[in-house]
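*Asks:* What shape does this take:
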Amino acid sequence: MLGTALPPAETNAATRLTSQVGNAFAESKAKFERAEEIERRLAEGQTVIELDAARIEPSFVQDRMPGDIDGLVASIREQGQQVPILVRPHPEKPGFYQVAFGHRRLRALLELGLPVRAVVRDLTDEQLVVAQGQENNEREDLTFIEKARFAYQLNKQFSRDVVIAALSIDKSNLSKMILLVEALPAEFIDAIGPAPGVGRPSWQQLAELVEKAGSPAGAISLARSDEVQALASVDRFKAVLGGLKPQRGPNKLPQIMATPAGDRLAQVVQSKTKLEISIDRKAAPDFAAFVLEKLPALYLEHQAKNEKKNGE
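*Replies:* Now for the predicted structure:
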């Protein structure tokens, strides 16, 4: 059975789309290969040795947030560790080492209980973070918020020139990253996670909503709630962003009510015709029972106040 030919305009569009997808795939593959080539060059002329994974610690500056490494674990289990990681002798613990790059491989090898193939180099703090940042830039697998936090941590310890060299960004973007991370509590970012695919404009929008709320306690409580934590990281971001957006209509109430300490009390949803207050019975079972018990008395108190007001 012969297929129907597409009109010329649709054919051209399909061809362009196929070409764009192919180019994007080729570019991604080329970046990955360049990153591996950088690592191989660093290993050239150096002795690759096997180290006990338990004697290797992460870099003193965190770049990645915890994430899924199942694919990497499966790959190393089947093919072994193809590219060595780069470490330096630990500056404070004799017999231990510190990672410059290869954190995900280290986690995978720890999980598998295998020794680590590594190149050991004497690196200063500056050399370590530059190697760490440049390797991540080539792979482009750090999310925006991971890169921003990395920049923030580096900026507290090194000159702007070192940070710019490590991240390959200009001063303007560096300043924006630092200001954004300063605007959001660390525990709030941790609760959301790396949020792959979420860029600076969306994180900036979230930071503005947290600022408008006056106190970050409600935002932190929402992000840590069981409902949100059950979601994947990018969906946690979307849920928190949606939860912090103001409700339409007059007499708006905060969507999340929390104690001054940040403990979640209830979620409030209101429209023109009704007001709904939802209390998480898992988080606060006694409080939920207390509210139900006191509700009739609260109504009577409200009614008495109205009668007194009308009688004056």
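*Asks:* contacts and neighbour counts: CA atoms only from here.
*Replies:* Fine.
*Asks:* Grab the longest strand from this protein for me.
*Replies:* Assignment by DSSP state E gives strand 264-270 as the longest strand of the chain.
*Asks:* From the chain's centroid, how far away is the next helix or strand along the chain from that strand?
*Replies:* Using DSSP states H and E, the helix or strand that follows strand 264-270 in sequence is strand 275-278. Distance, stretch centre to chain centre, for strand 275-278: 31 Å (C-alpha atoms, centre = their mean, to the nearest Å).
*Asks:* helices and strands around strand 275-278, which ones?
*Replies:* When contacts are defined as 3 or more C-alpha pairs under 8 Å, 6 or more residues apart in numbering; DSSP states H and E, strand 275-278 sits against strand 264-270.
*Asks:* just the helices in the chain please.
*Replies:* All helices of the chain, identified by DSSP state H, fall at 8-43, 70-79, 103-112, 125-139, 144-157, 160-167, 171-183, 186-192, 200-212, 217-224, 226-229, 233-244, 285-311.
*Asks:* Mind listing what's buried along stretch 62-81?
*Replies:* Of all the residues in stretch 62-81, those buried under the rule 16 or more other C-alpha atoms under 10 Å are 62-65, 72-73, 76, 81.
*Asks:* ditto for stretch 119-133
*Replies:* By neighbour count on 16+ other C-alpha under 10 Å, the buried set for stretch 119-133 is 119-121, 123, 125-126, 128-133.
*Asks:* How far does it stretch from one end to the other?
*Replies:* End-to-end distance for stretch 119-133: 17 Å, by C-alpha to C-alpha, to the nearest Å.
*Asks:* Would you do the same for the sequence below? I want to compare the two.
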Amino acid sequence: MTDSKKRRMSMLDTLANAGTPAATPSMMMTNRALRSARDAVDSHRIWELDPEQIADDRKADRLDLTDIADLRASIESVGQTVPILVRRDPQDPERYLLVYGRRRLEAVRSSERVAKVRAMIAAMDDADAIKAQASENTARRDLSFIERALFAHELLESGFGTQSEVAEVLNVSKSAISMALSVARSVGRDLAYAIGPAHGIGRPRWEALVAELAASDALPEDQIDIALEARRSADPEATDPSVAAFDAVSKALRKAATVPSARVKAVKLGVLTLGGKPAGKIKRTKDGLRLDLTIENEEFARWLEKEAADAIEDLHNRWQQRG
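*Replies:* All right, here's what the predicted structure looks like:
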């Protein structure tokens, strides 16, 4: 950005933030117009910003940011082809809040050859920023199942919206969100972070791990130690350390299980869990299936009563799509 453009933007910021408690309606309209003018300038070009001007207070969507060396080398060699997205800090117009592009930002920050990060500046509030981050995540193929599950869990826990709203933002069904949240809660953030993203380990294997956790008396902290040790000792040239950690934890749980390994499969198929704890059973009958579920939380019971029909319909649709 040239010095003259910086001065113009600074003047817009100063004027847009001017005003006193006694500001007249005309002054307020002028301030809004100036902010709109500044936003229009922001949105019609790609800026080169100092990485230190950008803060990242978003909900985490990745379990591992150590894989930026190749990206940094690429940016140093051919430049940053895809800009990041930021928005102005409402508390400080000279600073920015990251919307998405954390790996690109970290790659530039850690580079000794690239000083500026290319960025688009958008005018959006907190809710819009989370939606933009979520939309970008769904378009990225390299986010693993557990990363998406934990991201959905963080959105829900942060008060972003209901489970249905989170499902809509992530462009998945409510039942898919429900299953992902169940895995995220049962595994827990600490163990998930110890294992890592585990690319290639999909929902069925994570659900099997949940069943193994339920069938074992092993302590969670022991599994964290096993995961961390497996990642330390793994050869990154031969295997993904996080996959090695997942396999090590799964193997340890099967070994420590209080029931035979064949029983683990039965637990997964026959026992219904809530929060990782047994809460009922599913049984075959002459007419089909019978679900017996014990729910202590009355509010959840009322919600489930309303949502059950849609959930069954969604499961049926997924079965049909699989052929």
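*Asks:* Count the neighbours of the aligned residue in the first structure for residue 202 of the second structure for me.
*Replies:* Counting by TM-score structural alignment, residue 202 of the second structure lines up with residue 199 in the first structure. Per other C-alpha atoms under 10 Å, the neighbour tally for residue 199 of the first structure reads 12.
*Asks:* Just give the closest residue to residue 199 of the first structure, not the sequence neighbours.
*Replies:* Distance criterion C-alpha to C-alpha, 6 or more residues apart in numbering; nearest residue to residue 199 of the first structure, sequence neighbours excluded, is residue 144 at 5.7 Å.
*Asks:* you'd agree that neighbour is up against residue 202?
*Replies:* No. If you go by C-alpha atoms under 8 Å, residue 144 of the first structure and residue 202 don't touch, sitting 10.3 Å apart.
*Asks:* what about the two, which has more around it?
*Replies:* More crowded of residue 144 of the first structure and residue 202, by other C-alpha under 10 Å: residue 144, with 19 against 13.
*Asks:* and the more buried one, what is it in contact with?
*Replies:* Applying C-alpha atoms under 8 Å, 6 or more residues apart in numbering to residue 144 of the first structure gives the contacts 194, 196-200.
*Asks:* Dump the residues you listed to TSV, plus distance to residue 219 of the first structure.
*Replies:* Output for the contacts of residue 144 of the first structure, formatted as TSV (distance: C-alpha to C-alpha, whole Å):
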residue	distance to residue 219 of the first structure
194	17
196	20
197	21
198	18
199	19
200	19
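*Asks:* So which of these wins on neighbours?
*Replies:* residue 194 (23 neighbours).
*Asks:* Spit out the contact partners of it.
*Replies:* 64-67, 143-146, 233-234.
*Asks:* Could I get those residues in CSV, plus columns for distance to residue 9 of the first structure?
*Replies:* Formatted as CSV, the contacts of residue 194 of the first structure follow (distance: C-alpha to C-alpha, whole Å):
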residue, distance to residue 9 of the first structure
64, 45
65, 45
66, 46
67, 43
143, 37
144, 37
145, 40
146, 42
233, 39
234, 36
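*Asks:* From those, pick the one nearest residue 294 of the first structure.
*Replies:* Within these, proximity to residue 294 of the first structure (C-alpha to C-alpha) peaks at residue 233, which comes in at 38.1 Å.
*Asks:* Distance of the corresponding residue of the second structure for that closest one relative to residue 192 of the second structure?
*Replies:* In the second structure, the residue equivalent to residue 233 of the first structure is residue 242, according to TM-score structural alignment. Distance, residue 242 of the second structure to residue 192 of the second structure, by C-alpha to C-alpha: 10 Å.
*Asks:* quick one, which of those two is more surrounded?
*Replies:* In this view residue 242 of the second structure and residue 192 are compared by other C-alpha under 10 Å, and residue 242 has more residues nearby, 27 against 22.
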